[in-house]
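> Just need the structure, nothing else, for what follows:
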Amino acid sequence: MKKVLTAGVVAATAVLLAACSSGQVGGGSGGGVQNNKQLALIPGVQAEPFYISMQCGAEAEAKKLGYTLTTQAPQQFDAALQTEKVNALGSNPPAALLIAPTDDTAMLAPIQQVANRGTKIVQVDTSLKDSSIAVSSISSNNVEGGQLAAKTLAELVGNRQGSVLVLDTKAGTSTTAARVQGFTDELKNHPNLKSIGVQFTNNEPEQAASKVTAALASTPDLIGIFATNLNTGEGAATGLRNAGKTGQVNLVGFDASPSEVDGLRSGEYQALIAQDPAMIGQQGVDQAVAALEGKPVTKSLTASLHSLTKANMDANSQYFYKQSC
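Here you go, the predicted structure:
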């Protein structure tokens, strides 16, 4: 009986070791999860062209490198909903997780739990305040994006004087906060333009439209609006349209979704600051795979930004965002 039990222990140990070497057993920073070919992407919200374009770039690069990438996105840009997606990775974590944290503080704990199982973390687009958990972070330089928006607005306005409204999404969103910072700092270099402050919209177009309606009523000299993302831009365009102010108040949006591009062409927007989300997704996969394969990893990468106007938009159509891959 003793010999039989000993043989059983040896056999079980051999099976366990084989599973570990194949990357099928996770758990803890010493697990074998890094050796599998599964990558996961959890963007900020589903069905948004920016994140769809990112997904397309990530999927293409993963396939090229021999990895499989799955995407799970929350229905709203919300930390609680995104936490559910992170927690759903459960006992079968991917080798690497590409994630756009929806809150720079609240998402730390759930992401840390995944990292503790051995998963490599790559931040795409947004980031945590404590970025030490991530092997790499890829984003646009959002401060420069805000500066570019202010410069573009100043060029559109010329020497005319007036007030400017800034529409942000939610407090705690790292990307839009940086855009606001860059825009506000650059606006100081244009004394003919005066900021009337920042309004938060909870990332809801209806709230953005309402904020624009209120600003038009209280600020007769409103000459420009900077909308920091897709939803605030769409809401601002609606507010201006409802008030009959389309084209009279210069609207500078961030991103280049199909609806924003159509709005730029029709005159609802006067400019868009386009990112390159497909490149962010591609670079995210590249850095994740490098970390998994023991190759050099770049801690921080920035993607390019482009100012689009009606005059130059067709020449820069490669930066228009996608609705599907």
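> Every contact and neighbour count from this point should use C-alpha atoms.
Noted.
> for the stretch 101-250 of the chain, what spans make up the strands?
Shown for the stretch 101-250 of the chain, the strands assigned by DSSP state E, counting those that start in this stretch span residues 120-124, 136-140, 162-168, 193-200, 222-227, 250-254.
> before we go on, could you also do this sequence so I can check it against the first one:
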Amino acid sequence: MASRRLRPSVTIIMALGALTLGYVSACGSNAEGSSAGSAEHKIALITAARNNPFFSPMECGAKKALGELGGGKLEVSAPSTPGDVPGMVQIINAAMAKKPDAIVIDPIDTAAFSPALRAAKDKGIKVVLVDNTLTDAKSYDTAIGANNEVGGEQAGQEMVKALGGQGKVLTLNGFPGQETLTAREEGFKKAVSGSPGIDYLGVQYSKQDATTAASVTAAALAKTPDLKGIWATSYNDMIGAVNALKRANKLSQVTVIAWDTTEDQVKMVRDGEIHALVGQSPELMGYNGVQSAYKLFDGTTVPQSQPLDTLLITKSNVDDPKTAQYFYTTKCDS
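As a prediction, this is how the structure comes out:
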């Protein structure tokens, strides 16, 4: 699950103001500050950005869980600059000083947060990771996030189906060696390699930069004019691929499947510009994060790894109400 880079949905949203709330009671309200409820436990939710289409649903899920559990106090914090790892470490240290019962955090770097979170555990604070994980298993109690390899397999299986089992395909990825992205790449490779008619051309790297992804795609089209499919492991890879395909007048000839479910990506599926998306549920991550913290409070055994299902989203299910929980948004359900 872990990745050293902030997901693209974070980088496309500007940070807004001072982004640390004091502890507030939560009873399922989706408004900032929530309303009164039991304050038995205090939970610090630390994300990489606020007012963001990935992390806002995570916050809503956490509040929803608190409401169902009878209420509690939640402090939501994020760095003023999205994805600021040192800033997030400072937030962890500040949170510890307030003596929360649990820290629920998306550790966007695989190693940088471990010392601070180990210190939190030493103080008796429960540590729940959401979305990403850490290489140091002793620095947290449980980690909840999408099964990235399975999501990649879903994308590969759909690619084979969409192409009728024939054609040349490649992966656009951000960086080599990153656990999250590599798992998505490997899952896809596993699925397409099982089809003898699919010629898998391997992976090209973009540094998760849309302009670079467009250049890489253009070069791939020049080298392989009969390219039939692209698996984009993140938002910026997809944007770059789509832009390059449009410029080459080949968008209708190349099947694009991508990870992430931003509003514009979902619209592209509805409009038929891209074939499919692999969705994960940040709302469920926040919800299960708080639920797991309460189980830990009660002494219940919680698995250290809690993989969540991903959903393949196509035109056939994009408007299904059950699919909406996988969309990134800045608003919670009322």
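> Find the nearest non-adjacent residue to the residue most central in space within structure 1, please.
For structure 1, Asp125 is the residue whose C-alpha lies nearest the centre (CA atoms, centre = their mean; 3.4 Å). Nearest non-adjacent residue to Asp125 of structure 1, counting by CA to CA, 6 or more residues apart in numbering: Ser139, 4.4 Å away.
> mind checking how far the one you found is from Ala178 of structure 1?
11 Å (CA to CA, to the nearest Å).
> Now for the residue opposite Lys120 of structure 1 in structure 2 once aligned: which residues touch it?
Under the alignment (TM-score structural alignment), Lys120 of structure 1 pairs with Lys126 of structure 2. Lys126 of structure 2 sits next to 101-103, 120, 140-141, 293, 296-297 when contact means CA atoms under 8 Å, 6 or more residues apart in numbering.
> now the helices for structure 1?
Here structure 1 has its helices, by DSSP state H, at 2-21, 49-64, 79-87, 108-116, 142-157, 174-187, 205-218, 230-242, 258-266, 277-292.
> Now render these as a markdown table, adding mean neighbour count and distance to Gln248 of structure 1.
Output for the helices of structure 1, formatted as a markdown table (neighbours: other CA atoms under 10 Å; distance: least, CA to CA, whole Å):
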| stretch | mean neighbour count | distance to Gln248 of structure 1 |
| --- | --- | --- |
| helix 2-21 | 12 | 64 |
| helix 49-64 | 22 | 28 |
| helix 79-87 | 18 | 37 |
| helix 108-116 | 17 | 43 |
| helix 142-157 | 22 | 10 |
| helix 174-187 | 21 | 20 |
| helix 205-218 | 19 | 11 |
| helix 230-242 | 24 | 9 |
| helix 258-266 | 18 | 14 |
| helix 277-292 | 25 | 31 |
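> could the ones you listed go into a markdown table alongside distance to Leu41 of structure 1?
Output for the helices of structure 1, formatted as a markdown table (distance: least, CA to CA, whole Å):
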| stretch | distance to Leu41 of structure 1 |
| --- | --- |
| helix 2-21 | 24 |
| helix 49-64 | 8 |
| helix 79-87 | 10 |
| helix 108-116 | 12 |
| helix 142-157 | 21 |
| helix 174-187 | 18 |
| helix 205-218 | 25 |
| helix 230-242 | 21 |
| helix 258-266 | 22 |
| helix 277-292 | 9 |
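> Out of these, flag the one nearest Ala311 of structure 1.
Taking CA to CA, helix 258-266 is the member of the helices of structure 1 nearest to Ala311 of structure 1, at 9.2 Å.
> Check the mean deviation of that closest one from structure 2.
Helix 258-266 of structure 1: mean distance to aligned residues in structure 2 after superposition is 1.0 Å, counting by mean CA distance after the TM-score superposition for structure 1.
> Does anything pack onto that helix? Which helices or strands?
Applying 3 or more CA pairs under 8 Å, 6 or more residues apart in numbering; DSSP states H and E, one finds that helix 258-266 of structure 1 contacts helix 230-242, strand 271-274.
> what's the average distance of the first one to structure 2?
Right, the one you point to is helix 230-242 of structure 1. Counting by mean CA distance after the TM-score superposition for structure 1, helix 230-242 of structure 1 comes out at 2.7 Å.
> show me the contacts for Ala155 of structure 2.
Here Ala155 of structure 2 is in contact with 188, 231, 257-258, 276-278, 312 (CA under 8 Å, 6+ apart).
> Aligned counterpart of Leu74 of structure 2 in structure 1, please.
That one, Leu74 of structure 2, aligns with Leu69 by TM-score structural alignment.
> Surely its match and Glu61 touch.
No. If you go by CA atoms under 8 Å, Leu69 of structure 1 and Glu61 don't touch, sitting 9.3 Å apart.
> picking up where we left off before, redo the helices and strands packed on helix 258-266 of structure 1 as CSV? Include distance to Ala106 of structure 1.
Putting these into CSV (distance: least, CA to CA, whole Å) gives the following:
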stretch, distance to Ala106 of structure 1
helix 230-242, 22
strand 271-274, 28
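> what about Ile144 of structure 2, distance to Ala276 of structure 2?
From Ile144 of structure 2 to Ala276 of structure 2 the distance is 24 Å (CA to CA).
> Please say which of these two ends up with more neighbours.
More crowded of Ile144 of structure 2 and Ala276, by other CA atoms under 10 Å: Ala276, with 29 against 25.
> hang on, isn't that one packed against Ile257?
Yes. Using CA under 8 Å, Ala276 of structure 2 makes contact with Ile257 at a distance of 4.8 Å.
> Next one: the alignment partner in structure 1 of Thr233 of structure 2 relative to Glu234 of structure 1, how far apart?
With TM-score structural alignment as the criterion, Thr233 of structure 2 lines up with Thr228 in structure 1. For Thr228 of structure 1, the distance to Glu234 of structure 1 (CA to CA) stands at 11 Å.
> Give the burial count for the aligned partner of Ala106 of structure 1 in structure 2, as a bare number.
Under the alignment defined by TM-score structural alignment, Ala106 of structure 1 corresponds to Ala112 in structure 2. By other CA under 10 Å, 17 other residues sit near Ala112 of structure 2.
> cool, Tyr67 of structure 1 as well?
Residues near Tyr67 of structure 1, counting by other CA under 10 Å: 17.
> Could you do Pro101 of structure 1 as well?
27.
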